[in-house]
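> Coordinates for the following, if possible.
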Amino acid sequence: MSVSDGADVALSSLDPLDKVGDGGQGEVRTLAGRPGLLYKSYREPHRVAGDSLAGLVSVRLGLRAEERDRLDASTAWPLCRVVDAGRVTGFLMNEAPASMRWATADGSTKLTELAFLLRPGKAAWQGVVQPSPAERLALVVALVELVDRLHATGLVFGDLSEANVLWTVRPEPAVHLIDCDGARLVGADPVLAQAETPDWRDPLAPAGAATVDSDRYKVALAVGRILAQDAYAAPGRPLTALPGVLDGRREDAVRGLYEKAAGGHGTRPDLGQWRIALAGRRQIALEAARPRERPVLDPRKFDGPRRRGSVRLRD
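Here you go, the predicted model:
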């Protein structure tokens, strides 16, 4: 079985084994004879928008080789759909790198979720290598850059939260996104009803809505919470970064953007502004902050002989 071409895979050809993940929308299992590959099965296949999942698979296939490799290295992106009697039951994805796991006292391993960056260390977390101030800043930069690349590709990530971002500082600071079937092309339907995590919602967005602007708000949440090691920090409240994480110029720039992130839709800083601020470079003031225009997507880019559906774009 090969998943490199994105073609649908029959459920009958798989041999699911151990369950390694369980969430509200489905469960994740390893596969016999396919090390490093995981199968996510949906609890309610009849609710799955199969065309939207095919769109996510096609986005990956449409990238240049180096971009596709970078996406694979930094996300658990859907590689192909799994189908049974014409119904989409789930998808296959790559397992997170071993560096994104930590060893527990009983010898098992767990994913190193963003949650471990947002709270002071505990005795039970001794296997989690905590970052230095410089590494903490590098993790923030890596997350901003990753979501910015998704936006540049015409995607919204949606449910950015402390459970959907993994991280490591070995061998170098890096982040990894999971639950990527919650992403969608701008203007397209989500694969399933948009999931949201308590304390990570955009307070100005309707429940269940996901937009580039709500992504910007959630990235600002993550930036503040990582820098301050505070799981409840939020734009609109003072931001106090941990000592040594930000120098003077960065601190002033980050605080300014953090305050703006509490504003209404269309006024929140885009991720390019965050990248400049975190790099310690000066920003050029604009007359008015406007949301980034929606990328113009060529539907032909997502069509092809391997496609099993079509992305439905709305104006």
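
> drop to CA atoms for contacts and neighbour counts, all remaining ones
Will do.

> Tell me how many other residues crowd Leu14.
Leu14 has 15 neighbours, counted by other C-alpha atoms under 10 Å.

> Could you list which residues are in contact with Arg119?
Listed by C-alpha atoms under 8 Å, 6 or more residues apart in numbering, the contact set of Arg119 reads Gln229, Asp230, Ala231.

> Quick one: neighbours of the last one, just the number.
Using other C-alpha under 10 Å, Ala231 has 21 neighbouring residues.

> And this one, please, so the two structures can be compared:
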Amino acid sequence: MPATTGESGTVYAVDTEPLSKDGGQSILYRCRDADGVARVYKEYKQPLTDLASIAWVSAAARRGREVVPFAERGAGLGSTAESSINWPIDTVRRGNSMLGVVLPLIPDSFLQDSGKPRTINFLYVANYNPPPAVTRVGVLIRTCDIVTVLHDQNLIHGDISPTNLVWRAASPHAYLIDCDSVRPFRSTAHRGVGTPEWIDPRRNAGRISAHDEYSDRYALALLMYRALLLNPGAPHVVNGKTASRTGIPSTLDPRLRALFDRTFDDPLAADLRPTAREWRMALKAVFLTDDGSTYRADALATLDPHVGPSASAHRVSAPAATTVTPQPPRSTTAAARRWLRPGSATASRTTNRRATGRYPPPRPAPPPPVSPRPHTPHQQSSGPPPRGSTPPVRSNRASSTRAGLLTGALIVTVLGLALAIGLRGMRLAMFASDPPTATGPVSAAAPTSDRQMATSTVDPGTQARILDSLLDQSAASRGQVARAVQAVLVCSDVAWNRDILAAAETKRKAQYDTATQIDVSRLPGGTAVRAALLDALRNSYLADGSYASWAASVEFCASAAPHTSDYSTADGYSHRATDAKRTFVAAWNPLAMTYGLPSRVEGDI
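This next block holds a predicted model:
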């Protein structure tokens, strides 16, 4: 076997026979590292020589060396939204050229019996006997979660299409591949690849030379249109023009119709296209009950008739789908630094743990589900790194400047919710966790005061829900900070964004103070969980404060803000916050599974 050495210093033994030659721009080989862990070597037919493209792929690989080993040591690839992105983990260089990348294997659960990836066209093309609406909606929710994580890191995929997205029916989920293509929003690109019938109309019209963030949004809307309505043909380009959408039932919820209108009424109006987060919120609002535990049969009924003659058979075999936790933006500092400065992490050598079995099927809704089929190992499809750019996303002034945390009201509200989790209706497995196992309704009575909530007489499930409510508040703060830091980096509205950062510091300090008062005495391992959360929140608000000081010192910059000592201090706090978040997530998710709460990823804190 030939050997090749990655940029990280890891030596890989590469098979001589290609695993796949299907990719037009690359060839795939199975390879193994020094510990025998199986990977994929994706060799570019034409080595990359453009320095910017090489830098983007190297940055993606550095991120992969953080995400992939961490996931493999835990619940496996695909166990979180970020580990459902097939990040490259190493690059192969020769002089000033990049010859290829090393990637993880696609988890077995996303493969067909033949060993080939179950690509997204199997979700909606009639000849492939698509699954019922409940499965399709579950896969789409997960897809939105993955794209949200990517975009919240200010990264573009650039070719979201049937060949680059795979899925599974058991505990419905998605997995994004061909991710050596990811690049920053503000990257400069002059050309890029695209999949026919999934190409941004702006590119067909000559408005852009390569796909960008808004192109990802367009492809996501196409996926929603085709997978929800089982209409694979339209809208698509005919003789250079985008054909009108058809086949939208009059009974489709107006919230979904509005998102389709924003995408397709004017195909060139990129700024109107909904974000992945907007699609996810709409899917949950339309198809899930208020507590997120059950699908709405009446809403699904508007979609299932479109399956065709085999609709009844599909409904009989429908497994329950899953929900996912929304992914607030990663700290722009953490994301931007990894993309804008050199440096790499040491590749971890770990045992390759598969995701198979980590998502057991949820409790079946009547009628019973079909057991998932066994799979055989396979590698992933290939494709070259596309290129593109997009304008910055600006924060909303009104939402960004709200400060303070209404702690008491929030907790009372959360505890007052009844979690109606029964046998009737279709069950949902929370992201990266088993589904609820209760056979009757589960509810929590709302206490009458914060003092009562803080006593040790509160049951552990209630204590977990109190902590969970704070996590939701913490998540809302991240997007404001990410966008504000990104804006200051390019000297955009610096004074305004300085105020946003200062307000975020106040808000997250209040969240930290609230966390110190939450009683976890009856929660198994609660002390360690809270300690990790406090560490994360403390470093987060200290980072916010340092960012605000940095913004104040560069208020009159022209095009690019200098990295002052305050910026470096914020950088350090942000890294420490990320480490604490990972520790917290590892401790929290088993508890979340036990008490029927959403599991989290580091971007949720």
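
> Reformat the contacts of Arg119 of the first structure as a markdown table; add secondary structure and distance to Glu95 of the first structure.
A markdown table is the format used below for these (DSSP: H, G, I helix; E, B strand; the rest coil; distance: C-alpha to C-alpha, whole Å):
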| residue | secondary structure | distance to Glu95 of the first structure |
| --- | --- | --- |
| Gln229 | coil | 27 |
| Asp230 | coil | 29 |
| Ala231 | coil | 26 |
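
> nearest to Ser13 of the first structure, of those residues?
Nearest to Ser13 of the first structure among the contacts of Arg119 of the first structure: Ala231, at 42.5 Å, using C-alpha to C-alpha.

> thought that closest one was touching Arg225?
Yes - between Ala231 of the first structure and Arg225 a contact is recorded at 5.5 Å, counting by C-alpha atoms under 8 Å.

> Quick check: neighbours shared by the two?
Between them, Ala231 of the first structure and Arg225 share these contacting residues under C-alpha under 8 Å, 6+ apart: Leu118.

> which residues in the first structure form helices?
50-61, 65-74, 133-152, 212-228, 248-260, 271-279 (DSSP state H).

> Save the contacts of Arg119 of the first structure as TSV, and put in distance to Asp199 of the first structure too.
Compiled in TSV, the contacts of Arg119 of the first structure are given as follows (distance: C-alpha to C-alpha, whole Å):
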residue	distance to Asp199 of the first structure
Gln229	15
Asp230	12
Ala231	9
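
> Which of these sits closest to Asp179 of the first structure?
Set against Asp179 of the first structure, the nearest of the contacts of Arg119 of the first structure by C-alpha to C-alpha is Ala231 (20.3 Å).

> Which residue, neighbours along the chain excluded, lies closest to that closest one?
Nearest residue to Ala231 of the first structure in three dimensions, chain neighbours excluded: Leu118, at 4.9 Å (C-alpha to C-alpha, 6 or more residues apart in numbering).

> and that neighbour, what pairs with it in the second structure?
Aligning on TM-score structural alignment places Leu118 of the first structure opposite Tyr124 in the second structure.

> tally of neighbours for that match?
The number of residues packed around Tyr124 of the second structure, counting by other C-alpha under 10 Å, is 23.

> wouldn't it be in contact with Met224 here?
No - in this structure, Tyr124 of the second structure is not within contact of Met224 by C-alpha under 8 Å, at 10.1 Å.

> Touching, Tyr29 of the second structure and Val14? I think so.
Yes - if you go by C-alpha under 8 Å, Tyr29 of the second structure and Val14 touch, sitting 6.6 Å apart.

> what is in contact with these two at once?
Joint contacts of Tyr29 of the second structure and Val14 (C-alpha under 8 Å, 6+ apart) are Tyr41.

> ok, now how distant is the match of Leu118 of the first structure from Gly233 of the second structure?
Computed as C-alpha to C-alpha, to the nearest Å, the Tyr124 of the second structure to Gly233 of the second structure distance reads 11 Å.

> Find residues that contact each of those two.
Arg226.

> list the contacts for the residue nearest to Ser187 of the second structure when sequence neighbours are not counted?
Using C-alpha to C-alpha, 6+ apart and skipping the chain neighbours, the partner closest in space to Ser187 of the second structure is Ser389 (5.1 Å). Contacts for Ser389 of the second structure (C-alpha under 8 Å, 6+ apart) come out as Pro184, Phe185, Arg186, Ser187, Thr188, Ala189, Ala210, His211, Asp212, Glu213.
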